[in-house]
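S.K.: one predicted model, sequence on top.
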Amino acid sequence: MKKVAALACLALFTSACGGGTAEAPSGRPVAGGTFTYAIPADPGVLDPATGVLSVTNSVLAFAYDTLVSSGKDGKLVSGLAEKWEVKPDAVTFTLRKDVICSDGAKLTAADVAQNVNHIADPATKSPIYGVLVPEGMKATADDAAGTVTLSTPKPFSFILESSLSLFIVCGKAVKDRSLIARATSGSGPYVLKEAMPGDHYTFGLRKEYAWGPGGATAKDLPDKVVLKVVPNEQTAANLLIAGSINGATFYGADRTRLEATPGLGKMTPMAGNGQFFYHQGDDRPGQDPAVRKALTQAVNLKELAGIASSGTGRPATGLVLEPRPCKGDTVSGHVPAFDAAAAAAGLDAAGWKAGPDGVRVKDGKRLTLRYLYGTTRGAGVQAAAEYLANAWKGVGAEVKLNGVLDTKMAESLNATQDWDVAWLPIGVTLPSQLVGFLSGPAAPKGANFAHLKNARYTELVGQAALKTGAEGCKLWEQSESALFASADLVPVTELTVLVATKNAVFEILAGLIKPTTIRLTQGG
């Protein structure tokens, strides 16, 4: 199922999918020059309609604009649209008149509409449909008026905010997407000049760029951007210290080394939520809410948070990352509290009795938990897996750890379904982006990979989707809390990463570099 793959990619590769806005310490600005940034993997196909990996979106952000953007304070500012009118089931954008695509074509309202309709077309099989483009959304254009209207079949609470992450293709590639498999065709400040898969991607500045977020222009931007593929963090750290690159993102052991290195700019944006899901399919232990509650009570989540994040995380406050529209804490007071004795008693009451070897048995079946996790998220995730295994063994469960490469996580979650508990970080900025994964048809027929059946959640999100503002947020927040109270998934920590820089400053929004804020410096 494409959407399950989208979730796995969004979740597992979202070091660039959360975190708010941050800025590195500054030095004296330097005009022109080359900004070089290390990316951890090749971005693959560069069509925004297929962009679910954070590394892909990190590359796309240099070449493509969005209809609206977000300022440092989280408020919406202009992008390709200079103004907008919002209704419960539609938003109409009035486009700027001076926007030119990198191939020289003028951006039209029809171009914008085609972007949305292309993603929504079932034949496209876009993995971001239902995630970045709400299900059922359609677009209509009025080129004479310079307006495009995005509408949904019924009121949708985040109809405006959903456009924040939608990169707009323009020019010839609107009709021929094959042109942007290894090239770009957008209105952004840079255009891809050279693509060397597995090695580097070089972008050139568009001097004419004058329609950026909030009125940003090409003035003072670097003349060239090189995104260098550096899979090894130690190598990236060495290159940064030596001044061979201007920045990189760090998850693992080298983070500590760089945090202690003088002369570097340092930011710690959000990188996703660390949490685990219980599989609630037929004949799974997690199908029983009493078992889910007991297994959750068996874990000291505060200790687990420190282990999973290697001491760099923050207390979990919800499923949605900054800049999120609803700011409330949905976690506190809603997750079953740590109580090993209550956990054991709960399993006893649920009919799971200790066998001769200490493993609990019910109806002749052992309490076996197959724990699935990604192996490339750092040592903390591996240590967290071992911690959970010990905690659950302590209350009589047999635990089998199954570490897989992140690129195999979608297959393991959906196709094989060979898991009982899965550690799956999530990084989205709208609660509506998760509904298809947390309710509805179960995998493999639907995107509900954990087979969740929380009637209260379904009821609340159905109400929330029809509301806007504070009223809608209250319902969205209650829906998340309903998941936690039922131990459908267990929030553990809000993960962070280190973005270290040298001789450059820039801002980060939703985990992505804002290209219009990059400035090369001396002594920065």
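M.R.: Yes, it's here.
S.K.: only C-alpha atoms from now on, for both contacts and neighbour counts.
M.R.: Fine.
S.K.: tell me the SS of residue 193?
M.R.: Following DSSP: H, G, I helix; E, B strand; the rest coil, residue 193 is assigned to strand.
S.K.: so it touches residue 200, yeah?
M.R.: No: using Cα atoms under 8 Å as the test, residue 193 is too far from residue 200 to be in contact (10.9 Å).
S.K.: compare these two (neighbour count), which wins?
M.R.: residue 200 (19 against 15; other Cα atoms under 10 Å).
S.K.: comparison target, given below:
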Amino acid sequence: MLNRRSILATGAIAAVPLAAPWGALAKTSKDTVVLAMTLEPPGLDPTAGAASAIAEIVHYNIFETLTKINADGSVSPLLAESWEVSPDLKTYTLRLRRGVKFSNGVPFTADAVKFSFDRAGSDKSTNKDKRTFASLTTQVVDDHTVVLIHKDIDPDFLFVLGQATAIIVEPKSAATNATRPVGTGPYVLGAWNKGASITLNAWPGFRAPASIKMRRATFRFISDPAAQVAALLAGDVDAFARVTPRSVAQFKA
């Protein structure tokens, strides 16, 4: 991530999670952040399109997954608190987090997990990981226990469950998530000014409000390389998740 203080030479990031990693800015009493992106997403439902810009805004912010992929590539619990894997490595029994709600007030249960994965693998699915979900059988044991049976052994399955294509959606909102996303994450859509910016607001109903460091986050879309550099140098944006490589030399100087 490129900001006014440092340059980190990494590859493309999968998402810009806002709930945890902004402690440095928060310590300066700054509770809003402006992030810049090169491309504007075509929609806000990562199960409906392959554009990486979608997940960069909504993954872990609005929508959550059963597991979370950490910066070092490891996987930790998120909506699933724990899990057990069968000896043949094909069956996963997951215990779900209790007390979780979607931003429209509907409780998160195993039924939402089954709906999400059945939908992702259905004939009408446009999910880019449709093949993975089509080979999955989801069984509801009770409200907080779900069993996932994979046809084949996939050593990366828990990692896959943390990707944006595996978000858990609220069934009644699924059809409109591209423009009015409803998730269990710490943020909700505030405004979308097409061609200019998207703003996310902290959701007061989130299960762990103390973890939300930023009250508001604005994603500005700046495609021109010169304008990207100018915005960073002027302080108009706090960070640029993806920046044109040829611009890095200006910051090194």
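M.R.: Now that the structure is in, tell me what you want to look at. Please read these numbers as outputs of a predicted model, since none were measured by experiment.
S.K.: after superposing, what score do the chains get?
M.R.: After superposition, the two chains reach a TM-score of 0.82 (TM-score structural alignment, normalised by the length of structure 2), with 233 aligned residues with a Cα RMSD of 2.5 Å.
S.K.: what ranges do the strands span in the stretch 1-150 of structure 2?
M.R.: Ranges of strands in the stretch 1-150 of structure 2, per DSSP state E, counting those that start in this stretch, are 2-3, 32-37, 67-69, 75-77, 80-85, 91-96, 136-142, 145-150.
S.K.: want to throw these into CSV with distance to residue 247 of structure 2?
M.R.: Output for those, formatted as CSV (distance: least, Cα to Cα, whole Å):
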stretch, distance to residue 247 of structure 2
strand 2-3, 10
strand 32-37, 14
strand 67-69, 29
strand 75-77, 33
strand 80-85, 41
strand 91-96, 44
strand 136-142, 44
strand 145-150, 45
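S.K.: so which of those strands is nearest residue 223 of structure 2?
M.R.: Closest of the strands of the stretch 1-150 of structure 2 to residue 223 of structure 2 is strand 32-37, at 7.5 Å (criterion: Cα to Cα).
S.K.: which neighbouring elements make contact with the closest one?
M.R.: In terms of contacts (3 or more Cα pairs under 8 Å, 6 or more residues apart in numbering; DSSP states H and E), strand 32-37 of structure 2 is packed against strand 216-221, strand 239-240.
S.K.: so how far is residue 65 of structure 2 from the spatially most central residue of structure 2?
M.R.: Closest to where the C-alpha atoms of structure 2 average out (Cα atoms, centre = their mean) is residue 59, at 0.7 Å. Separation of residue 59 of structure 2 from residue 65 of structure 2 (Cα to Cα, to the nearest Å): 8 Å.
S.K.: pull up the overlap in contacts between those two.
M.R.: By the contact definition Cα atoms under 8 Å, 6 or more residues apart in numbering, residue 59 of structure 2 and residue 65 are jointly contacted by 164, 167.
S.K.: nearest residue to residue 237 of structure 2 in space, please, no chain neighbours.
M.R.: Nearest non-adjacent residue to residue 237 of structure 2, counting by Cα to Cα, 6 or more residues apart in numbering: residue 34, 5.0 Å away.
S.K.: was I right to think residue 110 of structure 2 contacts residue 96?
M.R.: Yes: assessed by Cα under 8 Å, residue 110 of structure 2 is found in contact with residue 96 at 7.4 Å.
S.K.: who touches both of these two?
M.R.: In contact with both residue 110 of structure 2 and residue 96: 144-146, using Cα under 8 Å, 6+ apart.
S.K.: of these, which is the nearest to residue 218 of structure 2?
M.R.: For these, the closest approach to residue 218 of structure 2 (Cα to Cα) belongs to residue 144, at 34.3 Å.
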